[in-house]
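Colleague: Need coordinates for the following:
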Amino acid sequence: MTVPDPDGGPGKRDPDGGSGERDPDGGSGKRTYAPDFLTELFRNPLDPGYADAAARRERTGGRSGTRKRVAGASSAVVLLLIGFLLVVAYRQTMEEEPARTQARQELVEQVERRREETERLQARADKLSGEVAELRERELGETAVAQLRDLAAAAGLETVRGNGAKITVADGPTSIDAVTGERRTDGQVKDTDLQLAANALWSLGAEAIAINGERLTVTSTIRQAGEAILVGVRPVTTPYEVVAIGPAKLADEFRGGYAGQFFDTLSDRYGMSFDVAEVKNVTLDAAAELKLRAAEPSVAPPAPSGSSSPAGSLSPVPSGSASEGGR
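Modeller: This is a model prediction of the structure:
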């Protein structure tokens, strides 16, 4: 009697035809792999639970009898509740609409009343300003009134007319930084640029300066607020026109001075627009009335009216056409 050898003796059959090598995959001769998750997901997208429910519904024929009636009643109750909530919301909205309309109308009426009141007060202020000018001229005399006008013109509180220069500066093209992708503002006019132009004009003998119509005084500020430039409290935008009344050669001296060379450099490097022109008989409006916290009398006596306004330079406009600040 022959006993089979457990290690492949004569009593064991070799599936590989007696080669003596075992198949690492269990002797089947075919490799098998575990299903890939994505492959299985796309092959069977439906969850097994949904598949079982669908199969059970096909076998049983779906809901019937009491269960079907209960489900229909539940759906009807839910739809009825949703419709009730929509009706309530609609009625509340319609009830609140008249109140909002009334509030809006009241605000509009208030704005109109305040506008009419402002116009009435402005007309009264202009009338009183004219009366003050007449009383001043009658009580003080023409010489004193002329001196007051000259002082007001020098302080920026009187509308003036004369010859001078106009400096126009505008923003250059905007570029994008190739590394960061941010917008570069090198070609934009800064508050320091306008400060430089104004200081240069003052140093060259300018007697009155306005930036985009905003008259400069001893208390005026030129500052940056984000991307906007404020002259006093009012924003100005490009192109920036700096108009000055002063000596006859004010434009030529500005163009040939350090300020003109500075703006030429900005124009060549960043593409900013820069131009200097001579102006004749230009009018600058008065600034708003100054609000000083402290003041001291001037040590030097005021100059005579005949010498304070050089010929062809600064000339106060008569008080009848002066702005509010010239009172």
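Colleague: CA atoms for contacts and neighbours, from now on please.
Modeller: Will do.
Colleague: what helices or strands is the helix ranked longest in the chain leaning on?
Modeller: Of all segments of type helix in the chain, defined using DSSP state H, the longest is helix 66-140. Other elements packing on helix 66-140 under the criterion 3 or more C-alpha pairs under 8 Å, 6 or more residues apart in numbering; DSSP states H and E are helix 142-155.
Colleague: one more to put side by side:
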Amino acid sequence: MSLITNVMDHSLDDGYAEAAARRKAHGEAGGVPKTLRAKLGLAAGLVLAALVVTVGAAQAHVAAPVVAKERQELINRIDSETSSADKLEGDVDKLRDDVSARQRAALKKSGGSGQADLVGVLSGATAVHGPGVKLVVNDAKEASSGQAGNPRETSGFSDTGRVRDRDMQRVVNGLWASGAEAISINGQRLTVLSAIRAAGDAILVDNKPLVPPYTVLAVGDGKKLSTRFQDSADGLYLHALEQNYGIRTAISTESDVRLPAAPSVIVRTAQPSTEKGTS
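Modeller: Sure, this is the predicted structure:
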């Protein structure tokens, strides 16, 4: 019974009690209490963090004018190069017009002017104007970019509301089949060598990106051309896009539409050979 009483009265060993007493006496003698040490450590950490933030902000403030200057220099270079490219393109157009005029003059002397003019019109090498139709094709009002960047596959034709390159291909082919004599899209003249392709969500005509709405001008008999196109399979396809996907279209007959010449097209005529073949 005395053993149980001793354990209850002295739950801690005397050695533990003496060690606790020594630690307490050492702390009171000049050491820093744990709570105070923790507060000092936290304060030091905050001061260090504030110092790092201040130094970073100062460096950013010093570097900001340099970054702004480099950005402005880059913008100026882009503007300069764009102006140079526009000037070169203008020079190319002038030279092309001069070559075409000289070519027509040379062919006129040889008695082939009428045929050369016809070939130039059909090939897209010369600008044309006359009656025709104006067809405007635009994305739906709430068009999205589709899924996985390939919104209109043959399987699961996604409702994105965006006009695709294959849509414009069908529009152009339908107009040719309906009797169009010359066609342009957003000022880009089409020829037999023209390509309508896609790069992401953009439509390219002869590697030049176009921005919706897409304005298609076609020279021909306006009323007949409009009626034939709308009744054709490609016209009905465009109507289905309008009904099912919200694609916006508008077609009208025009008394005079003007189409520019296609760039980088030079008409060359062949002459029959006078040499006799060897057997």
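Colleague: quick one: TM-score?
Modeller: Structural agreement between the two chains, given as a TM-score (TM-score structural alignment, normalised by the length of the second structure), stands at 0.60; 231 aligned residues with a C-alpha RMSD of 4.3 Å.
Colleague: hang on, the earlier thing: tell me the angle the longest helix of the first structure makes with helix 142-155.
Modeller: For the pair helix 66-140 of the first structure and helix 142-155, the angle between their directions (axes from the mean of the first three to the mean of the last three C-alpha atoms, to 10 degrees) equals 140 degrees.
Colleague: Map residue 126 of the second structure across to the first structure for me.
Modeller: Per TM-score structural alignment, the equivalent position to residue 126 of the second structure in the first structure is residue 158.
Colleague: ok, its match to residue 152 of the first structure distance?
Modeller: Computed with C-alpha to C-alpha, to the nearest Å, the distance linking residue 158 of the first structure and residue 152 of the first structure is 5 Å.
Colleague: Those two: which has the busier surroundings?
Modeller: For residue 158 of the first structure and residue 152, the more surrounded residue by other C-alpha atoms under 10 Å is residue 158, and the numbers stand at 32 against 19.
Colleague: that's a helix at the more buried one, yeah?
Modeller: No - read with DSSP: H, G, I helix; E, B strand; the rest coil, residue 158 of the first structure is coil and lies in no helix.
Colleague: For it, give its distance to residue 288 of the first structure.
Modeller: Using C-alpha to C-alpha, residue 158 of the first structure is found at 10 Å from residue 288 of the first structure.
Colleague: Could you pull out the strands in the stretch 151-279 of the second structure for me?
Modeller: 182-185, 188-189, 196-199, 202-205, 208-210, 214-219, 248-259 (DSSP state E, counting those that start in this stretch).
Colleague: and residue 132 of the second structure, which of those is closest to it?
Modeller: When the strands of the stretch 151-279 of the second structure are ranked by proximity to residue 132 of the second structure, the top entry is strand 214-219, at 4.2 Å, counting by C-alpha to C-alpha.
Colleague: which residues touch that closest one?
Modeller: 129-138, 175, 180-186, 257-259 (C-alpha atoms under 8 Å, 6 or more residues apart in numbering).
Colleague: mean offset of it relative to the first structure (after superposition)
Modeller: Once the two structures are superposed, the average separation between strand 214-219 of the second structure and the matching residues of the first structure is 2.4 Å (mean C-alpha distance after the TM-score superposition for the first structure).
Colleague: Check the offset of that strand from the chain's centre.
Modeller: The gap between where strand 214-219 of the second structure is centred and where its chain is centred comes out at 22 Å by C-alpha atoms, centre = their mean, to the nearest Å.
Colleague: ok, now stretch 47-66 of the second structure?
Modeller: Using C-alpha atoms, centre = their mean, we find the averaged C-alpha position of stretch 47-66 of the second structure to lie 37 Å away from the chain's own average C-alpha position.
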